[in-house]
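# Have a look at this fold, sequence not included:
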């Protein structure tokens, strides 16, 4: 009986029992894992009687709501939804009222029994019936409110009614077939003659100007989400504190308006000691996050003091702009600023305050009286971090303006991480939305033979629905600010996520499903409102039909050259055969560079880090790599993409500049609308950005570029490559062919 109840709950919560693994083989979820995931959702799974009672309570809650808390519909002449009422009320007249986002009111009536019966359930002797009914109304896209009431205006139920376009936004020139290209970068890795040891928004401006001048159409960014200013070694952009706010380490301190007015800030920066300190931060090949953040915060404290004295106290135009920013940021910005202020405060007291679970108990939730008192007592400390978000947003906006002024057709594209870390602001401020006894990751696949546990607590799909998807709406909207495109990392998260019970290894997880149709529709609405093209990173274990679903929703696929192989003979597809509605690339931040791939550096490193279960697995990977390289050569020679003097036998071919650049040009001739390339490959670098499946074993997210930006764009051969890429993309579009 326990197993029966567990399976019933798994079905109702979208916990999958079976799936197809990355190699196309059927796989079964461990039964214990399903029970542990239900326990993480709050169910007591110890005995049948307890489970039966919980299922009963759940059904009462579900059927007592006459209408779902949120209804998401594509724009149409009528809108269908299910209404649930006790059987004896199903013939009664129901009034409906829709208040649109703009405040307009549309009204009407319906009789549920005149619709189509779709469900029935008996609870405690009461028979509930569900009927599909339709409302005829001319509604604009947007977030509206639906209220159902009886003839004497007693409210029966209400719902958020979200009306959306059928597909995401695409710029007209892309629809017309334009072939765009640009680099994707980890912003922190940029070197320059002027930054403080980490790439910043001024470096981004320089990069945008240079790429635009060479014919590029965009620059893609790694996630620039808020991390932890007082715990800077937590540096993974894919394990943020908040995905709604920005990483303040990217602020160019000297570019802030108040810096030029702050004698104290300038005195620090111009001192011999500080200059020596900055040079020491700039020279290593790895980013010193602690050193950089400490240097920036020290000066930013003085800049903020000037802002308070010269702007806030005088209620200047700039002060009012800041206050408007704070007002628009609402609770979310207050939560972020308070979190950062508290963490700094606790570290100053000697507490290892890595995240909210390590804080004193009375501060472990944003809503506590202790937190409210701290915000009131230390308003200036909280305002400081709100000010830094204001500055970061301002500098990102200025960078995007440079892209527009430089004639880039797409400009910046941003990257949305799949989740937040367990000690994050988002979890601290909305614990009901996240499950703390589970984390998301990936089952064993090509990139991670042991599977991956990303340490990110999953969002509870049902809680998101009860909140009318507001967390997702805010998330999409905030990440579409100041950019022309948004890449969604692991876009499969809109359909399903691999949940791993706390304390278990990655292979002991299960897929949990999300309401993909609703989420894609909301994504489409925000995409149009923000004029933002959407790219979905659809790699890994992908179920049948999802590619078509994403394409129909206007989401651009993500095609990586090394994965585009025939299942029949293992040959590499020509880029001309890639989907048009896609971004193509040679490699990614989770993969080796071109040189690293060819030299098998990633396999050597994986052995050193203990990523392979035994030597046989490693030798199989070496054999596969050798075969892959030979087939790449075969493909390049077969399409005339490399000259005849390069041997057709891989045993005699090293990764030279000629082969490196030829591969990039080979991709440029492809059919995908977007082409993203790596600065690392322009520089022929070897070391990877990130090694999946590792944390402290390898210095992930710290490796800088080998040359500064000024040197990179002064390199004649790089300039020739970029010019050639532009011409090849034009020909692929049919311009000048």
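Received, thanks. Just so it is clear, the structure is predicted and the values come from calculations on it, not from any experiment.

# Please count neighbours and contacts with C-alpha atoms only from this point.
Fine.

# Kindly list the longest helix within this structure.
Ordering each helix of the chain by length in residues (DSSP state H) puts helix 317-348 first.

# Any buried residues in the helix or strand that that helix is followed by, and which?
For helix 317-348, the succeeding helix or strand toward the C-terminus, using DSSP states H and E, is helix 369-377. For helix 369-377, the neighbour count (16 or more other Cα atoms under 10 Å) marks 371, 374-375 as buried.

# Just name the closest of those to residue 41, please.
residue 371 (26.6 Å; Cα to Cα).

# how much space is there between the closest one and residue 319?
For residue 371, the distance to residue 319 equals 26 Å [Cα to Cα, to the nearest Å].

# ok, and for stretch 317-324, which residues are buried?
Applying 16+ other Cα under 10 Å to stretch 317-324 flags 319, 322-323 as buried.

# Can you measure across stretch 495-509, start residue to end residue?
Using Cα to Cα, the end-to-end distance of stretch 495-509 comes to 16 Å.

# any residues touching it, and which ones?
By Cα atoms under 8 Å, 6 or more residues apart in numbering, the residues outside stretch 495-509 that reach it are 29-30, 33, 36-37, 40, 437-444, 450-453, 458, 510-516.

# do stretch 553-571 as well
166-170, 520-521, 524, 533-539, 547, 550-551, 572-573, 575, 578-579, 581-588, 631-632, 635.

# One more: stretch 338-349?
228-230, 352-356, 359, 375, 381-382, 385, 425.

# A further structure is provided below for comparison with the first:
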């Protein structure tokens, strides 16, 4: 339990933080007693935070006597231990812990496939069990992760689209973008645009609510996709459902939802969409599966095993008791209790319904990836892994032993947010992960990579450390907790290499020294966004393209940032002012934003990337500027170039505005044009503005236009 007394205030100094028995104990368990938010500055975590975090890790540090006892216990356990619970073997090189074993120690290995070996070298990639027997009779088993040294780099440069799937409606959507739309998008983008990938938001299962939280970054489960994304008509049993009149009525109601979004300015209503789909899918499920389909479903159930059973059981129990499992009857809060087993049996029809939906959704995801590859995409789908899960959801219920009770992850105070951030996501316990050989992490990655050509990892710095915040405390009163980054990276490289997939780490914001270098060493690409790429250690001006890193996905913007058109016009400042989000005065913020734009436009002009009227001029100055930004990205050595799909049609509205909840319609906006009119997938495919931008990107070299073209001066320049 977290302490309830007054918190010790964090100390800030330029000197190293003082060492105490408590801080020593914290460091031994991977809890940092201090951190450096910037060079020459050290912030010390409050003692109350250290005590609470250690308690969540099963270590009592509530009194000085308890701290001394815990230190003695840790020393004794470490002295008697032959091996840590998990070891990493990069490229066949045995780790130092093996070489340090006492002379005469006998080694044996049980491979992932169940084969017994009497040597620990020459092992195939996988997670094996290493057995050690010391001459003094001590024995130990450890998980041995054998991973390739690094992931291969993309073959040549590739460009692609970034889109939030729910926002991409077609004339067939049931009120929000779906997996049928995604398959259509990949087929068109690959064939007509020469795109090599399409990156989407996390498609994880959501926690149902009233209303459901629309954020794809606070899911119920990261392991299983959300059936709200299903294209109902594409389920093979759909044409054989008994009440076709009822299905037509549901489809007509869905059409009205779609038209309200596309023609009347309504927001995307996920819950209304799901109400219709759930009823239709229940009717479709009543159709008996053919022998081949039944066999495929049985294989899926066997492959997913207990994880799927747990997920479907949570979904069925949530329908009866509500979505917060901590408010369920006490016996049902334990997924392994006899009461839960009885409830599962009583609700078996609903458990099977949710299992079936998971199978159908996986099948449509696989179809979208096949569509991408059939269209010639080198990568195909890029899935997004959220940093954590909702505390009320299925994963938090089913995997309680792996989550730290009473903790939430977030970010400490920084230059952009003086109060820090609390994301409301429970963290995994590093000690429990290591003891299991990172089993839940492995299963998660394997599931996500099954239908992906690449995986984007949100807040990839979380593989190294996360900011833990005790329940009831502000983000300022937290502490960093470290993972075994070598093990986390080795599992990631192992599973991605098995899937033949790339990995992209979202490494924006405050990044601990050495993290980007370690990721690059293992072949994990970074994320570079135009507006953040400045010479922060020098004059602060925009970085010229040849100073950018190569191992990255380069983009103009993201779902959490203003679209490029809004950035150039300053509309993002006006929006934040209307919502009361500006840190300074409106005039000061306008001036800062305009100066930022002028500096970038000056660089674009000097490089000759702004087309003049005689070089096949775009329809507007704004389009010329957006095209110039993408020519600039092509001048960088970045291996992947991403186009934010709303940028291609001049959309002004961010999909998410951090710092808002009800004040702004986060995650509920359709892709729209420069006038705010929603644009369907079919209209996107015919958009001259989009095709003009794609023509720029397909030019590959980022050079300005044909003979006679000349750079325009930046807007507002003398």
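It's in. Everything numeric in this text was worked out from a predicted model, so none of it was measured.

# Just the buried subset of the contacts of stretch 553-571 of the first structure, written out for ChimeraX, thanks.
Per 16+ other Cα under 10 Å, the buried members of the contacts of stretch 553-571 of the first structure correspond to this ChimeraX selection:
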select :166,167,168,169,170,520,521,524,533,534,535,536,537,538,539,547,550,551,572,573,575,578,579,581,582,583,584,585,586,587,588,631,632,635
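
# Now, the contacts of stretch 553-571 of the first structure that are in helices?
Per DSSP H, these map to helices at 520-521, 524, 547, 550-551, 631-632, 635.

# Does residue 222 of the second structure belong to a helix, a strand or coil?
strand (DSSP: H, G, I helix; E, B strand; the rest coil).

# how many neighbours does it have?
28 (other Cα atoms under 10 Å).

# ok, now residue 539 of the second structure?
Here the number of neighbours of residue 539 of the second structure (other Cα under 10 Å) works out to 9.

# how about it, what's its partner in the first structure?
Aligned counterpart of residue 539 of the second structure in the first structure: residue 569 (TM-score structural alignment).

# wait, is that match part of a helix?
No: per three-state DSSP, residue 569 of the first structure lies outside any helix segment and is coil.

# sorry, back to before: now go through the contacts of stretch 553-571 of the first structure and say which are in strands.
When the contacts of stretch 553-571 of the first structure are checked against strands (DSSP state E), the matches are 533-536, 582-585.

# Can you turn the buried part of the contacts of stretch 495-509 of the first structure into a ChimeraX selection?
Burial among the contacts of stretch 495-509 of the first structure is assessed by 16+ other Cα under 10 Å; the matching ChimeraX selection reads:
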select :29,33,36,37,40,437,438,439,440,441,442,443,444,450,451,452,453,458,510,511,512,513,514,515,516
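
# residue boundaries of the helices in the stretch 601-718 of the second structure?
All helices of the stretch 601-718 of the second structure, identified by DSSP state H, counting those that start in this stretch, fall at 621-635, 681-685, 688-698.

# so how much does the second one differ from the first structure once superposed?
Right, helix 681-685 of the second structure. Helix 681-685 of the second structure differs from its equivalent in the first structure by a mean of 0.8 Å after superposition (mean Cα distance after the TM-score superposition for the first structure).

# for the last one, same thing?
For helix 688-698 of the second structure, the mean distance from the matching residues in the first structure following superposition reads 1.8 Å, by mean Cα distance after the TM-score superposition for the first structure.

# so where is that helix in the first structure?
Under TM-score structural alignment, the match for helix 688-698 of the second structure is residues 716-726.
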